[in-house]
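>>> Structure here, sequence nowhere to be found:
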């Protein structure tokens, strides 16, 4: 018995030693901040240019509603007028009806181009909510230190900041060594088929292989990672996939006074209930795992011990993350019942019922894997399983050891020296997914420092961007171009 206790004690001591050693070796991955090159930007003029772009109601076509071609045409004219150096020096190619590809030719044609992205379309504003905005959503107002309007954050702010950066670099007489491409889609909010998809196909047809891609995605957030006092720059190294599964049940109809054991609605309700009660497995992988590997060293000893030893603590970490909707999305393919239809009158048996369940797919899972999960979980031959037209697979995870990542990380630390840079999993879809196959280095980051309450403004009420925040974005894009292409 003594030998058993001694063996157990030695085992505990050995595990404890491993935990401590790994925690001590779990040191910061952040590159030392260095001074970036200066950039001259007229704050008042730049803010006014963004405000002017926000006045143009470039809502993409959706749900049977056509896009406002005149608004998109006016925006392209506006960009030509307000960024004259860009349009004098860069090649501009219209793609489709509303999208555009710019080429800033470099001096060394043996290098692969870098691609920066954004989109010109915005989501609509529900008419009944317009009166609740502090400033009308399409007024393009500069007030109270902010630029107000739909698209300020998603995504005209990014597009205009990139153009401001190029205009300033051209004014300084700078020219890239590496060719730089700018792809601005006109239908990102509805899938990107006529914009990003067409631009990616065009580049593929030309045999272009990209060094890197930078699109919208993560931002700089304060207080978003418990235990990390500094703001965290969340750079999406991957993004979730998307599929909406349609469930249909046929019934016999008839009078409700003589019902069958289960109506079409009842059968469908049980199927939906099973799916909600049986989510797909949770796991810590890809960008979600890397997040803790990068921010963990910035925490206190107790939290560092936890994340330095995921080989042992991962089940506990995953359980805690899966307990909250905001973090559950980072560790599993999520299940969301979004549509449920059936029946027309209280005394009539429904002849059919329909539900739509939206899945956001974790990298490592797949559309086919989701469908297999649905069929196995529902396990009812009366329930027909199909998918809606729009779907996408999760993206591959881009590396954090490549030169492209290092230059992106360096650029962030040069402009925002106080922040912690970290990979993460982008849970929403971006146009960048259409460029998978053209580059291994696809990153998703909009260089703006936001507070938690600002996130509700994206696609929501009172969308705005602070003027100093917008100018920092301009400086970041200029520094990023200098680091990657000059």
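Looks like it arrived, so ask away. Everything quoted here is computed from the prediction, not taken from an experiment.
>>> make it CA atoms for all contacts and neighbour counts henceforth
Noted.
>>> which residues does the nearest residue to residue 394 once chain neighbours are set aside contact?
Nearest-residue entry for residue 394: residue 241, 3.7 Å, with adjacent residues in sequence omitted and distances by Cα to Cα, 6 or more residues apart in numbering. Contacts for residue 241 (Cα atoms under 8 Å, 6 or more residues apart in numbering) come out as 360, 361, 362, 363, 366, 367, 391, 392, 393, 394, 395, 429.
>>> So which residue is dead centre in this protein?
residue 217 (3.7 Å; Cα atoms, centre = their mean).
>>> Alongside the first one, take a look at this:
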């Protein structure tokens, strides 16, 4: 027995030693090179962004509801604001209101790159206009910010790309590889008429891009517990999407004589089961790459757990599911969002309806989510109807390649204190439509993002600091320059 105990003790000591050794050694950031100067005046570019905000390019599922005059007016504004870009780049209209630019490179042997953005914005919720510090479509520059709908999502990208090309052209810069720019006009409602058709246009031309860069994740500040430095996140994939209608139909009647089980009660039970029995969580794919990358910069306790997933994955997975942000990173989320029942308090509902929204992590699919819903609901009285717009998660782009390294290098040159990591975009973007024309789809918006900014995207008082916006043209210009290096 003593030998057995001694042997177990030795194994335990070795196990502890392995765990500690794997967690030892934190990482330090190397100083990046300084970016080349760019002749963009911050005050002037901020004013131009403000003017861009004044165009109410609001997207709707039904194109007939779109104020197309705002889009064509915005097109004309771009043409007038960036004369060199429109004089020296080939510009064409695709799918009525989408814009495609081609900046011919000097080396025809190199594959092109593609920068994409979207001109449309979400509407302002009716009745909230007076809650804004500055009117949402005034585009005012005040108190160190540009205010208005689209400053974060995503006219700052549209304008930043144009500012970069205009300044580079003024310098006489010629890229080695051809640079394409694609601007959609319906990203906020799925990108089917804009980005999807632009991508089909590129495919018809036989184009393949070395990489595509879209909006998406950003440089976060104070949002990563244990890391004081900013953390820049590059989306290498995005979650899929599925809304499911749950419908129960029964005879109605007066609430004074209810059946043993009512339509509302049956529906409530189905929703409760779906919330209680969630799809499995897993630290893999983009989430695993994210944690592997940031682990060296974490405090010892977190670093110990993240570098020893072979031993601690199950308890760490449970821990991550306890917070909404990290839970969404590692599992397909289940969110009941809509409920309908009786039209009156003393009338039994003859029709009870709910909508449950799922954001699907890589590894799951629309089909596997539907199978999960049927298995968990497990009640023939509850009809399960998948909604429109369902999409599987996007393909996962590699992070161990020169394309990712190039974007990382450029981020570090503009944000020298930032830790750069691959991650998963929890929402959907236009990038997924470009999978047929590139295997390297990345999602990054060059802006500093704090927890306070989270509610401003699509919300009240959307704004961007003028100092932060000044970095946007520098990022895109530096990316174009870096893509021309040997």
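Received the coordinates, thanks. Not measured: the values here are computed from a predicted model.
>>> ok so, going back, what is the nearest of the contacts of residue 241 of structure 1 to residue 100 of structure 1?
Taking Cα to Cα as the measure, residue 100 of structure 1 lies nearest residue 429 of the contacts of residue 241 of structure 1, at 20.1 Å.
>>> Just to check, the closest one is in contact with residue 236?
No: the criterion here is Cα atoms under 8 Å, and residue 429 of structure 1 misses it with residue 236 at 10.9 Å.
>>> who has more neighbours, these two?
Neighbours per residue, other Cα atoms under 10 Å: of residue 429 of structure 1 and residue 236, the larger number sits with residue 236, 28 against 21.
>>> all helices of the stretch 251-400 of structure 2, in order?
263-276, 285-294, 300-306, 309-320, 324-330, 366-377 (DSSP state H, counting those that start in this stretch).
>>> Out of the ones you listed, which gets nearest to residue 126 of structure 2?
Nearest to residue 126 of structure 2, of those and by Cα to Cα, is helix 324-330 at 28.1 Å.
>>> Residue range in structure 1 corresponding to that closest one, please.
Mapped onto structure 1 using TM-score structural alignment, helix 324-330 of structure 2 covers residues 325-331.
>>> starting at the chain centroid, how far to that stretch?
In terms of Cα atoms, centre = their mean, to the nearest Å, the centre of stretch 325-331 of structure 1 is found 14 Å from the chain centre.
>>> Then stretch 18-36 of structure 2?
Using Cα atoms, centre = their mean, the offset of stretch 18-36 of structure 2 from its chain centre is 26 Å.
>>> Ok, stretch 97-114 of structure 2 next?
That offset, for stretch 97-114 of structure 2, works out to 24 Å (Cα atoms, centre = their mean).
>>> Please apply the same query to stretch 467-475 of structure 2.
With Cα atoms, centre = their mean as the basis, stretch 467-475 of structure 2 stands 19 Å off its chain's centre.
>>> End to end on stretch 376-390 of structure 2, go ahead and measure it.
Across stretch 376-390 of structure 2, the terminal residues are separated by 20 Å (Cα to Cα, to the nearest Å).
>>> Same question for stretch 101-117 of structure 2.
12 Å.
>>> Go through that stretch and flag the buried ones.
By 16 or more other Cα atoms under 10 Å, the buried positions in stretch 101-117 of structure 2 come out as 101, 102, 103, 104, 105, 111, 112, 113, 114, 115, 116, 117.
>>> Surely residue 184 of structure 1 is within a strand?
Yes: assignment of residue 184 of structure 1 by DSSP: H, G, I helix; E, B strand; the rest coil places it within a strand.
>>> That one and residue 135 of structure 1, how far apart?
Distance of residue 184 of structure 1 to residue 135 of structure 1, computed by Cα to Cα: 27 Å.
>>> which of those two has more neighbours?
residue 184 (28 against 19).
>>> pretty sure the more buried one is touching residue 118, no?
Yes: the criterion here is Cα under 8 Å, and residue 184 of structure 1 meets it with residue 118 at 5.0 Å.
>>> quick one: contacts for the nearest residue to residue 479 of structure 1 once chain neighbours are set aside?
Nearest in space to residue 479 of structure 1, with sequence neighbours left out and distances taken as Cα to Cα, 6+ apart, is residue 411 at 5.9 Å. Taking Cα under 8 Å, 6+ apart, we find residue 411 of structure 1 in contact with 36, 476, 479, 480, 483.
>>> before we move on, what about residue 116 of structure 1?
Neighbouring residues of residue 116 of structure 1 by Cα under 8 Å, 6+ apart: 180, 181, 182, 183, 213, 214, 215.
>>> does it sit in a helix, a strand or a coil?
Taking three-state DSSP, the label given to residue 116 of structure 1 is strand.
>>> distance of it from residue 199 of structure 1?
With Cα to Cα as the criterion, residue 116 of structure 1 and residue 199 of structure 1 are 12 Å apart.
>>> tally of neighbours for residue 382 of structure 1?
Residue 382 of structure 1 has 16 nearby residues by other Cα under 10 Å.
>>> I'd say it and residue 247 touch.
No: using Cα under 8 Å, residue 382 of structure 1 is not in contact with residue 247, being 10.0 Å away.
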